[in-house]
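A.B. asks: next comes the sequence, and after it the predicted model I'd like to discuss.
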Amino acid sequence: MTESDRSTLFDQLFARTVQETLEEPGYGSWRSITAPDAVSLSFGFPYPESFPETALLESLGAVLEEEGSHALQYGGGEYVDSLREGVLEREAVHGIEATTDELLLTNGATHAIDGVAQTFLDHGDEVFVEAPTFMGTLSLFGNYGVEVTGFSLDDDGLDVSAVETALEERREREAPMPKLVYTIPNFQNPTGTTLSRERRERLLELAAEYEFIIVEDDAYGELRFDGDDVTPLSALDDEGWVVRMGTFSKTIAPGVRTGWLVGHEEIIEQISHISAGGTNTFTQSVLGRYFDAGHYEPVVEELLEAYEGRRDAMLESLAAHLPPGADWTEPEGGFFVWVTLPEGIDSGELLPEAAEEGVTYLPGSHFFADSGGERSLRLSFSHVTAAEMDRGVAALARATEAAMDE
């Protein structure tokens, strides 16, 4: 239903935050950016061949055979505990020592961030984010009627010095401080950048000084195929200022809709209390068996090789096709490259022409709480083949060159 089709019959009954966003696109609206016969470089979908269907089928059969009705009942069977243990073991690989009381399984990453938002945010509260940042999280914060302030990124990730300056100014003015600072520190969505160790340490010092929660969204952290690991914020945190999010959407499959939160025991307890409804314990049982059978790590190793090849293909195509004046990031992992077009080109205005040429993408303005990103766009190398990628980037180049000639 379009805005023009919508009646106003129920508007006065909607919650205030709904009324304030009636004319704004909802969560997931970006998935409508498609065009017939165009190569879609828009979406951060895993490539279909990456899904471990055989291993999941084996795990499903084992759960039903071994646990039967217990796995299908409220609370699930013992394999749910196996998943908790598996998650904690993977977190320990990255230096995060947590207990089951500091872990909460969720129905994916969006459920996780929504639980954090429900627990901490009131209407009118302040939230700091990266600019650009994941548009889904911006949409979710909009549901809570909060004030969102964005801070720029460079090759080392979030500009933490700018965050520090803003905090100092707010303290001097006795203005409200942020309750949350949301960051995607590894292979950031949409830019692909990684937050440096030095900036992570400083951000933690600021959290302790100004008493805000850092929400560490590490959806892509397992997918490093270049460079050296950077210690997670959670592993550097001795006081409990970090709530860490993870998901299996990128390393197993989006359809399993399973993620997790790791944080201070008191925070995890409150998020668990306020989150309505239960999680999918049957899926968690299947994933627990999947971990027990040793499937997880070998599959991730295969993914790293495949995504590195896709990343390389994307960078080669950009270098081969885009005109002078264009620039792009070179991520060491994850799914995305952030492209900045030559001066005077608006990626949103360019999109219809690019679709006609044979490619779609996400305009940069989608990733900002306010204005910004007009010259930029996000390309995903995770889903399509190298040949499709090259056709798509060539189409983008043709559209850009045509716009430059106007």
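C.D. replies: Cool, got the structure. Numbers count the residues shown, from 1 in each chain.

A.B. asks: please count neighbours and contacts with C-alpha atoms only from this point.
C.D. replies: Fine.

A.B. asks: what about residue 187, distance to residue 175?
C.D. replies: Distance check for residue 187 against residue 175: by Cα to Cα, to the nearest Å, it reads 32 Å.

A.B. asks: could you do residue 272 as well?
C.D. replies: Residue 272 is 31 Å from residue 175, by Cα to Cα.

A.B. asks: in terms of neighbours, single out the busier of residue 187 and residue 175.
C.D. replies: Taking other Cα atoms under 10 Å, residue 187 and residue 175 do not tie; residue 187 has more neighbours (26 against 10).

A.B. asks: in what helix or strand does the more buried one lie?
C.D. replies: Element membership for residue 187, per DSSP states H and E: none, as it lies in no helix or strand.

A.B. asks: residue 334: neighbour count?
C.D. replies: Residue 334 is surrounded by 30 other residues when neighbours are defined as other Cα under 10 Å.

A.B. asks: isn't it right up against residue 192?
C.D. replies: Yes - with contact defined as Cα atoms under 8 Å, residue 334 counts as touching residue 192 (6.8 Å).

A.B. asks: give the residues shared as contacts by these two.
C.D. replies: Among the neighbours of residue 334, those also in contact with residue 192 (Cα atoms under 8 Å, 6 or more residues apart in numbering) are residue 186.

A.B. asks: any idea which helix or strand comes after the helix or strand where residue 216 lies?
C.D. replies: Using DSSP H and E, residue 216 falls within strand 213-217. If you walk from strand 213-217 toward the C-terminus, the next helix or strand you reach (DSSP H and E) is helix 233-236.

A.B. asks: try this one side by side with the last:
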Amino acid sequence: MEGMRNNLANWTKKIPESEIRRLLKNKTKYYLAGGLPGNLPTKIFPEILRELADYYDADEQNVINEFQYGQTAGHPGLRKVLAERIHRRDGAGIISGEEEWEKVLITTGSQQAIYIALDILINPGDIVVTPSPAYLGFITTVVKVGGHVVTAPTDNEGLIPEYVEDTIVKAEKEFGKKVKILYVVEDSDNPKGTTLSFKRRQQLFNIAEEHDIIVICDSAYKEMQFEQRIPTMKTLDKDNSRVIYTSSTSKEAAPLRIGYSIMPDFLLAEAEKSKGYLDLCTPTLTQRVAEIYYDKYIDEQLPIIINKYKERKDTAYNALIETFPEGEFTNPTGGFFIWWQPKGERAY
């Protein structure tokens, strides 16, 4: 049996089992190992499912139409709802509203959108610059597709633009090729909880333009902001050619496992092709639940969810300040994560 393991692809030997997934198998009242959503709209989802049941029960044709393989790019109804939401939330600089719904790609979680982006862009040996520290689910995906991860320093405001530029120059000199992708989590990043100022977003976008680098802008925590949202870097991408914008329902509606993204125009057809090879389509039923939730309920539910997360963050932050050894803490303005670095220590 052991000899049969020699048939495994090389990437399986480079990437160990996820420690986070291993810890998820354990049942515990207070889960502090990873970004597990813990505040769900439990009363709304049963109501939506009853509404859908009535809709399907009313006409068999409704069942025939929707209990079938769907469009690879996503259910049109959900794409229209999310296109309008992105427009209202993030501005016309990204999308003009429902009429541009075909720009929205639905994925099975935003992790799939990240995988798709790397799948269609990275050749073995290509260079990807990430923050240090960075979301492990991104780093391991880069390794899986054969890319080289090069990290750039961060502070309590996220990526430091001048160090990013320095990292790019050094990486291109060392590897003898240009950097292809810069990975950015703008809001309440995993694992530090930092949020980039709009000035830094502008600076990072300008650096990407100057060095002709594609930006993967991971906005998974865009909805989970305790204070006013800062405009996304995607609004700077006026001709939709440089920034891959990904977001998720998973933080405010975790059971749905639905991500959504806006790809640069030259990537959209290739992204849809890649998704087709992965799962053909995201399940229609969960997309329909998401469509109703984001059309009718999200605006009334989101303040409730955010207030509860902020209360938890304040409690955790104050407890850490009181009980942890002296060090540097992040005090996030959204999301799930607080970061502590011991005083005088360089290792995390």
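C.D. replies: Thanks, I have it. Keep in mind that what you see is a predicted model, and the values were worked out from it rather than measured.

A.B. asks: TM-score of the superposition?
C.D. replies: Scored by TM-score structural alignment, normalised by the length of the second structure, the superposition of the two chains gives a TM-score of 0.87; 331 aligned residues with a Cα RMSD of 2.4 Å.

A.B. asks: what's the average distance for the strand holding residue 216 of the first structure when superposed on the second structure?
C.D. replies: Per the superposition on the second structure, strand 213-217 of the first structure and its aligned residues are separated by 0.6 Å on average (mean Cα distance after the TM-score superposition for the first structure).

A.B. asks: please identify the buried residues of that strand?
C.D. replies: Within strand 213-217 of the first structure, the residues scored as buried using 16 or more other Cα atoms under 10 Å are 213-217.

A.B. asks: cool, stretch 244-259 of the first structure as well?
C.D. replies: Counting neighbours by 16+ other Cα under 10 Å, one finds that the buried residues in stretch 244-259 of the first structure are 244-253, 256-259.

A.B. asks: okay, now residue 41 of the second structure: neighbour count?
C.D. replies: Counted with other Cα under 10 Å, the burial measure for residue 41 of the second structure works out to 17 neighbours.

A.B. asks: how about residue 119 of the first structure?
C.D. replies: 17.

A.B. asks: and if you look at residue 158 of the first structure?
C.D. replies: The number of residues packed near residue 158 of the first structure is 28, by other Cα under 10 Å.

A.B. asks: now the strands for the stretch 1-150 of the first structure?
C.D. replies: Taking DSSP state E, counting those that start in this stretch to define them, one finds strands in the stretch 1-150 of the first structure at 39-40, 103-106, 126-131, 147-154.

A.B. asks: for those strands, which one sits closest to residue 97 of the first structure?
C.D. replies: Distances from residue 97 of the first structure to each of the strands of the stretch 1-150 of the first structure were compared by Cα to Cα, and the smallest falls on strand 103-106, at 10.8 Å.

A.B. asks: elements contacting the closest one?
C.D. replies: For strand 103-106 of the first structure, the contact count by 3 or more Cα pairs under 8 Å, 6 or more residues apart in numbering; DSSP states H and E identifies strand 259-262, helix 265-274 as packing neighbours.

A.B. asks: tell me who's in contact with residue 244 of the first structure.
C.D. replies: 215-218, 234, 261-263.

A.B. asks: remind me which helix or strand residue 286 of the first structure belongs to.
C.D. replies: Using DSSP H and E, the element containing residue 286 of the first structure is helix 281-292.

A.B. asks: what's the neighbour count on the alignment partner in the first structure of residue 302 of the second structure?
C.D. replies: When the first structure is aligned by TM-score structural alignment, the residue opposite residue 302 of the second structure is residue 300. Other residues lying near residue 300 of the first structure total 17 when counted by other Cα under 10 Å.

A.B. asks: ok, residue 276 of the first structure next?
C.D. replies: 9.

A.B. asks: wasn't it part of a helix?
C.D. replies: No - counting by DSSP: H, G, I helix; E, B strand; the rest coil, residue 276 of the first structure is located in no helix; its state is coil.

A.B. asks: my guess is the match of residue 302 of the second structure meets residue 250, correct?
C.D. replies: No - checked against Cα under 8 Å, the pair residue 300 of the first structure and residue 250 is beyond contact range at 9.5 Å.

A.B. asks: how far away is residue 42 of the second structure from residue 307 of the second structure?
C.D. replies: Taking Cα to Cα as the criterion, residue 42 of the second structure is separated from residue 307 of the second structure by 16 Å.

A.B. asks: tell me the contacts of residue 224 of the first structure?
C.D. replies: Under the criterion of Cα under 8 Å, 6+ apart, the contact partners of residue 224 of the first structure comprise 304, 332-334.
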